[in-house]
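> sharing a model prediction with you, sequence too.
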Amino acid sequence: MAGSAARIYAGLAPTTTTMMVAATATTLFSPRLRPPPRPSPSSSIYHLHRGRGCCGARNADLRCRRRLLTARGERPPPDDDDEEEEEDPSSSATAAGFDAAVALFNRGEYHACHDVVEELWYGAEDPARTLLHGLLQCAVGFHHLFNQNHRGAMMELGEGLCKLRKLNLHDDDPFSRFREEAADVLQFLYRTQKELAACTDYLCLTMDGSPSSYQLLGNFAAGQQLYRLEPADDTDVGASSSVIVFSVSDDRTAQAAPPRVKLPTLHATEQNLTDLQRDYQYT
């Protein structure tokens, strides 16, 4: 876990302090998704992906085992795929395809998007496999962000960006544009957390780069809604329909124009994924 968590900030935090963050991350949050309290009825993929009837429990066990392998970056045995398909062929989210995953992500249904991309990831080969893994972790990161798990959001976005940055993508590639937008969000989270992470109701500790100061990063107002979505206006850069706004109710941090960043959107299709797999050039 420490090696993974040490890449949280992807070059943002000083090298000498990231291990302190990594040491505490294991006990402060779970990197897995917390199911949403009330799934939207429109999230048909989410409901489809849950086991039904006499086969539900067995398929749930298979998915649990496969999720554990996913967390370790391993591929599940082929028998798992065959067994689940024999039990309930209609439950395969792979049939929905990459376009469905993109639609779910852009609608903010990150939990359901995660499930679809995860199924695609199991059977993919590089470079598409690495790309899908990065997108999956970014979806987890945004799920955490809007469920008040700031540290989890930073870690998963950082991990996802590490995967996406391994790929040699052209600047005009839709996956490259998404990568840059996700990087902007991670930088935004880091900056807003750094400004306020060390402050409590009684004192403020200067974020001086020391292990004790960076140890607090991601913990500020944990469980509180610091980041919210607002419709983009004419002054916002980019064509996204929404922006992420950082705001707190404390008077000492009140601002007339709170910090904001463009919410990433994924303008990619199944054909873009196919083209990447066919034409990718390794360096």
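The structure has been received and is ready for your questions.

> going forward, measure contacts and count neighbours with C-alpha atoms only.
Noted.

> pretty sure M154 sits in a strand.
No. Applying DSSP: H, G, I helix; E, B strand; the rest coil, one finds M154 to be helix, outside a strand.

> now do it against T16, distance only.
18 Å (C-alpha to C-alpha, to the nearest Å).

> looking at these two, which is more packed in?
A count of neighbours by other C-alpha atoms under 10 Å puts M154 above the other of M154 and T16, at 27 against 10.

> so that one makes contact with F142?
No. Using C-alpha atoms under 8 Å, M154 is not in contact with F142; the gap is 9.1 Å.

> the stretch 151-283 of the chain: strands as residue ranges?
Assigned by DSSP state E, counting those that start in this stretch, the stretch 151-283 of the chain shows strands spanning 227-231, 242-246, 260-262.

> got JSON lines for those strands, with distance to N147 and mean neighbour count too?
Output for the strands of the stretch 151-283 of the chain, formatted as JSON lines (distance: least, C-alpha to C-alpha, whole Å; neighbours: other C-alpha atoms under 10 Å):
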{"stretch": "strand 227-231", "distance to N147": "9", "mean neighbour count": "15"}
{"stretch": "strand 242-246", "distance to N147": "13", "mean neighbour count": "20"}
{"stretch": "strand 260-262", "distance to N147": "18", "mean neighbour count": "22"}
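
> out of those strands, which gets nearest to D279?
Evaluated over the strands of the stretch 151-283 of the chain, closeness to D279 peaks at strand 260-262, with 30.0 Å, by C-alpha to C-alpha.

> which helices and strands sit right next to the closest one?
Judged by 3 or more C-alpha pairs under 8 Å, 6 or more residues apart in numbering; DSSP states H and E, strand 260-262 is in contact with helix 174-196, strand 242-246.

> and the first one, which residues are buried?
Of the residues in helix 174-196, those with enough neighbours to count as buried (16 or more other C-alpha atoms under 10 Å) are 174-190, 192-194, 196.

> other residues contacting it?
With contact meaning C-alpha atoms under 8 Å, 6 or more residues apart in numbering, helix 174-196 is reached by 9, 12, 138, 154, 157-158, 161, 164-165, 169-171, 207, 217-218, 220, 246, 260-268, 272.

> just the residues you listed: which are in helices?
138, 154, 157-158, 161, 164, 272 (DSSP state H).

> and those, which two are furthest apart?
Applying C-alpha to C-alpha across these, the maximum distance is between M154 and N272, 27.3 Å.

> put this next to the first one:
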Amino acid sequence: MALLNIWSPPFLPSSSSSSLLLPPSKSIFPSFLYKNQFSLSSNYKPSASYRFPPGRRSIHEEEDDDDDDDNLVGGKFTEAVALFNTRDYFGCHDFLETIWNDSEEPTRSLVHGILQCAVGFHHLFNQNHKGAMMEMGEGVCKLRKLNLESGPFHQFERDMSAVLDFIYQTQLEFAACNDDMCVAMDQSETSYKLLGGYGAGQHLYWLEMDGSASLYIVFSPDRSLTDTNANSNKPRVRLPILYASQEHLMELEDS
């Protein structure tokens, strides 16, 4: 059985049948260790970039700069997609944050939504399940508000919605209980602020690869790292892949 580290290069399977286990995190990293990289406030406004006053440059120079900016954003987005799809969610966040800060609507909301989904996966695979639910929930909400009806971003929103529902359903027994009492979860705003630790620090979710090389998130709280027999009856959901390019991003900007 191969161990998979989410910060390693893309995994290339050597056989059609394998089970990939994310090793337990040493700890749930507090936000201050990231120097607030993941503290994304909806009220945040990027600092104004420098602009030449009128008449300082020719129209052709400005057009060339616009083309350079488009190419730069496109390169960053391509890199962000590659990092997301190879599960380097921390690195993906850095690229998306740069694009998000410099974008206008609707691109800004789209990139912010994808960014929060990436942060959510980072939390999930470091046993911060409550943080994962909150970030993914906000990210999916932003994606839904775009009212996309087709294309890779629409498919990504559907796949992320499935993951969010999967995590919610598998967290029901962990989220609202402590040593003294339990309160039913009902998907209301209040129910997300209840007692309990959402299984914090417990290795509840694993990555498994099926015969077609598709990765699934599997809920198996009683599983150990030495378990070589994957249980196909365990709850699972496909790990989302973002099939988007710079061209798709530009199409959204022009819509």
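Done, it's in. These numbers were taken from a predicted model, which means no experiment stands behind them.

> let me see the TM-score of these two.
The TM-score (TM-score structural alignment, normalised by the length of structure 2) is 0.66; 199 aligned residues with a C-alpha RMSD of 3.5 Å.

> sorry, back to before: can you redo the helices and strands packed on strand 260-262 of structure 1 as a markdown table with distance to F105 of structure 1?
Putting these into a markdown table (distance: least, C-alpha to C-alpha, whole Å) gives the following:
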| stretch | distance to F105 of structure 1 |
| --- | --- |
| helix 174-196 | 12 |
| strand 242-246 | 13 |
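
> follow-up on the earlier one: let me have the ones in helices among the contacts of helix 174-196 of structure 1 in CSV, extended by distance to Q224 of structure 1.
Formatted as CSV, those follow (distance: C-alpha to C-alpha, whole Å):
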residue, distance to Q224 of structure 1
C138, 21
M154, 15
L157, 19
G158, 21
L161, 25
L164, 29
N272, 38
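
> could you give me the ChimeraX syntax to select whichever of those are buried?
In ChimeraX syntax, the buried subset of those is picked out as below (16+ other C-alpha under 10 Å):
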select :138,154,157,158,161,164
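
> closest one to L131 of structure 1 out of the ones in helices among the contacts of helix 174-196 of structure 1, please.
Once C-alpha to C-alpha is applied, the member of these that ends up nearest L131 of structure 1 is L164, at 5.9 Å.

> list the contacts of the counterpart of the closest one in structure 2.
Taking TM-score structural alignment as the criterion, the aligned counterpart of L164 of structure 1 in structure 2 is L143. L143 of structure 2 sits next to 109-110, 113-114, 154, 157 when contact means C-alpha under 8 Å, 6+ apart.

> could you work out the most separated pair of those?
It's S109 and H154 that sit farthest apart of these, by C-alpha to C-alpha, at 13.5 Å.

> do you know how far the match of L164 of structure 1 is from F90 of structure 2?
20 Å.

> quick one: which of the strands of the stretch 151-283 of structure 1 is nearest Q277 of structure 1?
strand 260-262 (28.5 Å).

> the stretch 1-150 of structure 1: helices as residue ranges?
2-5, 15-28, 44-48, 56-71, 78-87, 97-106, 110-122, 128-145, 150-164 (DSSP state H, counting those that start in this stretch).

> pipe these into JSON lines and attach distance to Q277 of structure 1 per row.
Putting the helices of the stretch 1-150 of structure 1 into JSON lines (distance: least, C-alpha to C-alpha, whole Å) gives the following:
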{"stretch": "helix 2-5", "distance to Q277 of structure 1": "26"}
{"stretch": "helix 15-28", "distance to Q277 of structure 1": "34"}
{"stretch": "helix 44-48", "distance to Q277 of structure 1": "25"}
{"stretch": "helix 56-71", "distance to Q277 of structure 1": "21"}
{"stretch": "helix 78-87", "distance to Q277 of structure 1": "21"}
{"stretch": "helix 97-106", "distance to Q277 of structure 1": "13"}
{"stretch": "helix 110-122", "distance to Q277 of structure 1": "13"}
{"stretch": "helix 128-145", "distance to Q277 of structure 1": "6"}
{"stretch": "helix 150-164", "distance to Q277 of structure 1": "14"}
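
> so which of those comes closest to A232 of structure 1?
helix 97-106 (14.4 Å).

> same for the closest one, what does it pack against?
helix 110-122, helix 270-279.

> show residues contacting the last one.
The contact list for helix 270-279 of structure 1, computed with C-alpha under 8 Å, 6+ apart, reads 97-99, 126-128, 174.

> nearest to D81 of structure 1 among the residues you listed?
G97 (16.4 Å).

> how about that closest one, what's its match in structure 2?
Using TM-score structural alignment, G97 of structure 1 lines up with K76 in structure 2.

> any idea how far A198 of structure 1 is from C204 of structure 1?
6 Å.

> ugh, wrong one, A57 of structure 1
Where A198 of structure 1 is concerned, A57 of structure 1 sits at a distance of 45 Å (C-alpha to C-alpha).

> between those two, which one's more packed in?
The neighbour comparison of A57 of structure 1 against A198 (other C-alpha under 10 Å) goes to A198, with 21 against 13.

> right, and that one touches A221 too?
No. Between A198 of structure 1 and A221 there is no contact under C-alpha under 8 Å: 10.4 Å.

> tell me the contacts of the residue nearest in space to the middle of structure 2?
Structure 2 has A118 as the residue nearest its centroid, 1.9 Å off, counting by C-alpha atoms, centre = their mean. Residues counted as contacts of A118 of structure 2 (C-alpha under 8 Å, 6+ apart) are 84, 89-90, 92-93.

> run the last query once more with 10 Å
80, 83-85, 87-93, 96, 112, 124, 132, 135-136, 139 (C-alpha atoms under 10 Å, 6 or more residues apart in numbering).

> that one pairs with which position in structure 1?
So, by TM-score structural alignment, A118 of structure 2 is matched to A139.

> distance of that match from F105 of structure 1?
For A139 of structure 1 relative to F105 of structure 1 (C-alpha to C-alpha), the value is 7 Å.

> could you do E270 of structure 1 as well?
From E270 of structure 1 to F105 of structure 1 the distance is 14 Å (C-alpha to C-alpha).

> okay, the two: which has more neighbours?
F105 (23 against 14).

> which one is the more buried one nearest to, not counting chain neighbours?
Excluding the flanking residues, the one nearest F105 of structure 1 by C-alpha to C-alpha, 6 or more residues apart in numbering is C113, at 5.6 Å.
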